[in-house]
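In: sequence below, structure please.
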Amino acid sequence: MLEEVVATRYVTPLREGGSLPGIVEADDLGTYVMKFTGAGQGRKTLVAEVICGLLARRLGLRVPELVAMELDPVIGLGEPDQEVQELLKASGGLNLGMDYLPGSIGFDPLAYEVGSAEAGRVVWFDALVNNVDRSWRNPNMLVWHGDPWLIDHGATMIWHHNWPGAEASAAKPYDASDHVLASFRPDVAAAAAELAPQVTEELLTEVAAQVPDAWLVDEPGFVTTDELRRAYVRPLLARAAGVHERITLGKRTERPASRAPGWLTEPARPWPHTAGEKNEDGSAR
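Out: Down below sits the predicted model:
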């Protein structure tokens, strides 16, 4: 199982993430980014973080160290933000901690260069786990000490939201056209030759074994947590062998037109407004 630590102080929320992760200090004197079981995405997000994060680390990709963090909701009593208080109250017990990388900054493909070999390994790995959340819009990568690090794997293995279709999903293609590293000419073939042989049943079983039982219990269709762990292994093992042949690197999509209302996107008009002015659609201003 993952190393377990105990949260000792909630420092601050990270509002960039939709699940409202937070920076938390622990009894091992470490500082972590905590993701909570009580967040809207639920515990499956944490399962995906563990399996994919640990698998990436085993394959030599840079992912911050992961731990299981025991949280006593009493920590949140002094938190002034009601939303954070409710999240902490709903997340008592084991949560996920990701080692905090102090001084890291968000990866920008216009500011940093990545070699085709490393880009290929990342794209191949994301195709393996069907990561839909490492695009140019939302890179989910950090730069720390000059190196790119991969974070946020909660939106991977989408088949675990529909287990009856999990086996069929292993054969589905992966469109990497919008991948944040697509412009770096990723050498996917070389990555497959290097990494695919390492993705064995033994490795996947070892990684799945690190997921705490508390995040696996009561899954519909499964009698035991070990049975559920084996269900995670099968699609990944089947997908590893040939997913490189089903990776598409086409033209990047453009930003869609803004759907925000005109009053938010149009330039502000000088005050005072002229009485009776109307917008182009005839509505009063």
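In: going forward, measure contacts between C-alpha atoms and count neighbours the same way
Out: OK.
In: what's around residue 221, how many residues?
Out: A count of nearby residues for residue 221, using other C-alpha atoms under 10 Å, gives 10.
In: who's in contact with the nearest residue to residue 246 once chain neighbours are set aside?
Out: Spatial nearest neighbour of residue 246, chain neighbours left out: residue 173 (4.7 Å); criterion: C-alpha to C-alpha, 6 or more residues apart in numbering. Residues in contact with residue 173 (C-alpha atoms under 8 Å, 6 or more residues apart in numbering) are 243, 246-248.
In: if you rank those residues by neighbours, which is first?
Out: Counting neighbours by other C-alpha under 10 Å, the top entry in the contacts of residue 173 is residue 243, with 24 neighbours.
In: residue 90 and residue 42 touch, don't they?
Out: No - with contacts counted by C-alpha atoms under 8 Å, residue 90 stays clear of residue 42, the gap being 10.6 Å.
In: format the contacts of residue 173 as JSON lines; extra columns: secondary structure.
Out: As requested, the contacts of residue 173 are exported to JSON lines (DSSP: H, G, I helix; E, B strand; the rest coil):
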{"residue": "243", "secondary structure": "helix"}
{"residue": "246", "secondary structure": "helix"}
{"residue": "247", "secondary structure": "strand"}
{"residue": "248", "secondary structure": "strand"}
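In: residue ranges for the helices of the chain, please.
Out: Under the criterion DSSP state H, the chain carries helices at the ranges 43-58, 82-89, 116-128, 166-169, 188-195, 201-208, 225-240, 262-265.
In: what is the second one packed up against?
Out: Using 3 or more C-alpha pairs under 8 Å, 6 or more residues apart in numbering; DSSP states H and E as the contact test, no helix or strand touches helix 82-89.
In: let's compare: structure for the following, please.
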Amino acid sequence: MKSEFNLRTVNVTRYIIPLREGGSLPALAEADDDFKYVLKFKGAGHGVKALIAELIGGEIARALKLRMPELVYANLDEAFGRSEGDEEIQDLLQGSQGLNLAMHFLSGAINFDPVVTTVDPLSSSQIVWLDAYITNVDRTFRNTNMLIWHKELWLIDHGACLYFHHSWTNWEKHAQSPFALIKDHVLLPQASQLTEVDAAFKVILTDQILTDIVNLIPEDWLQWEDTEESPEELRSIYLQFLITRLKHSEIFIKEAQDAREKLI
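Out: Presented below is the predicted three-dimensional model:
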């Protein structure tokens, strides 16, 4: 059966500007399809694991019909960046040759401000559910990682989710654990429909859909130096983590509901 999840591959043609300071140094870049993208580099910070998290988190959001800019594989040629004047950026580009990940740039979008914009209970519950499921630590008042584009709410930046893979031990325990950091979620106060959303989303996220999403991980992102597991074994663990966590969703739902009660 053909998967409905397919990412295009583009070739990066121009590095425009770094988007913010920090370990990951994402950049605004242009590709050979003439579109602009927010480019995430495998040579930065947490390396390919951040790209894997971005890919899985973003495509799960898309499967749940939440608004997500298109993700694409972004190929960096070995000659790319040689003319870059900033030595740190040149090192980053040289260390990121091959496949990286990029997100379609939403030109004119503004950062979501919870003081200015109120999100309805259903949408809030859907986003809180997603972030509790994928253990996304980055959707707080300090860093909402949401944009308003054409008066609609869009989700961005899931590179900090699935943080169990940074230690890669006891994944079964992590899969069945609550997500205590959900208490800091920017939309938690409005998330009054978590039980209903949980029931609906568990129907959508079939084993096949999760398999198709995990199978999007490029083989060369699974060549880890700090593990003896093969790419196939690593891919299997990601899938089993997602399936197990979904099967035990009542654990992270209760944590979110308890945290919400303390806020309201």
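In: re the thing from before, show me what the residue nearest to residue 246 of the first structure lines up with in the second structure.
Out: Aligned by TM-score structural alignment, residue 173 of the first structure pairs with residue 178 of the second structure.
In: can you check residue 246 of the first structure too?
Out: Aligning on TM-score structural alignment places residue 246 of the first structure opposite residue 255 in the second structure.
In: ok, and what's touching stretch 25-38 of the second structure?
Out: 10-20, 39-41, 44, 102-105.
In: from what I see, residue 50 of the first structure and residue 211 are in contact.
Out: Yes - using C-alpha under 8 Å as the test, residue 50 of the first structure is close enough to residue 211 to be in contact (6.4 Å).
In: more neighbours, the two?
Out: Higher neighbour count among residue 50 of the first structure and residue 211: residue 50, with 28 against 21, using other C-alpha under 10 Å.
In: which residue packs closest to the residue nearest the centre of the second structure, ignoring adjacent ones?
Out: Residue closest to the average C-alpha location in the second structure (C-alpha atoms, centre = their mean): residue 158, at 2.4 Å. Closest residue to residue 158 of the second structure apart from its sequence neighbours, by C-alpha to C-alpha, 6+ apart: residue 54 at 4.5 Å.
In: what's the counterpart of the one you found in the first structure?
Out: Using TM-score structural alignment, residue 54 of the second structure lines up with residue 49 in the first structure.
In: and the gap between that match and residue 70 of the first structure?
Out: Distance, residue 49 of the first structure to residue 70 of the first structure, using C-alpha to C-alpha, to the nearest Å: 17 Å.
In: neighbour count winner among the two?
Out: residue 49 (25 against 19).
In: now which residue in the second structure aligns to residue 235 of the first structure?
Out: That one, residue 235 of the first structure, aligns with residue 241 by TM-score structural alignment.
In: need the contact list for the closest residue in space to its match that isn't next to it in sequence.
Out: The shortest distance from residue 241 of the second structure to any non-neighbouring residue, by C-alpha to C-alpha, 6+ apart, is to residue 175 (5.4 Å). By C-alpha under 8 Å, 6+ apart, the contact set of residue 175 of the second structure is 241-242, 244-245.
In: then residue 144 of the first structure?
Out: By C-alpha under 8 Å, 6+ apart, the contact set of residue 144 of the first structure is 101, 103-105.
In: can you pick out the most distant pair from those residues?
Out: 101 and 105 (9.1 Å; C-alpha to C-alpha).
In: so for stretch 71-79 of the second structure, what gets flagged as buried?
Out: For stretch 71-79 of the second structure, the neighbour count (16 or more other C-alpha atoms under 10 Å) marks 71-77 as buried.
In: closest one to residue 228 of the second structure out of those, please.
Out: When the buried residues of stretch 71-79 of the second structure are compared against residue 228 of the second structure (criterion: C-alpha to C-alpha), the nearest one is residue 73, at 26.1 Å.
In: straight-line length of stretch 26-35 of the second structure, end to end?
Out: Stretch 26-35 of the second structure has its terminal residues 16 Å apart, counting by C-alpha to C-alpha.
In: what do you get for stretch 61-69 of the second structure?
Out: In stretch 61-69 of the second structure, first residue to last residue: 10 Å (C-alpha to C-alpha).
In: can you list the residues that contact that stretch?
Out: Stretch 61-69 of the second structure has contacts (C-alpha under 8 Å, 6+ apart) with 58, 103-106, 127, 130, 153-156, 201, 204-205, 209.
In: what's the counterpart of residue 125 of the first structure in the second structure?
Out: Match for residue 125 of the first structure (TM-score structural alignment): residue 130.
In: count of residues packed around that match?
Out: Count around residue 130 of the second structure with other C-alpha under 10 Å applied: 20.
In: list the contacts for it?
Out: Residue 130 of the second structure touches residue 61, counting by C-alpha under 8 Å, 6+ apart.
In: and it, how far from residue 20 of the second structure?
Out: 25 Å.
In: ok, now residue 162 of the second structure?
Out: For residue 162 of the second structure, the distance to residue 20 of the second structure - C-alpha to C-alpha - is 23 Å.
In: so for those two, which residue has more residues nearby?
Out: Using other C-alpha under 10 Å as the criterion, residue 162 of the second structure and residue 20 rank with residue 162 on top: 26 against 11.
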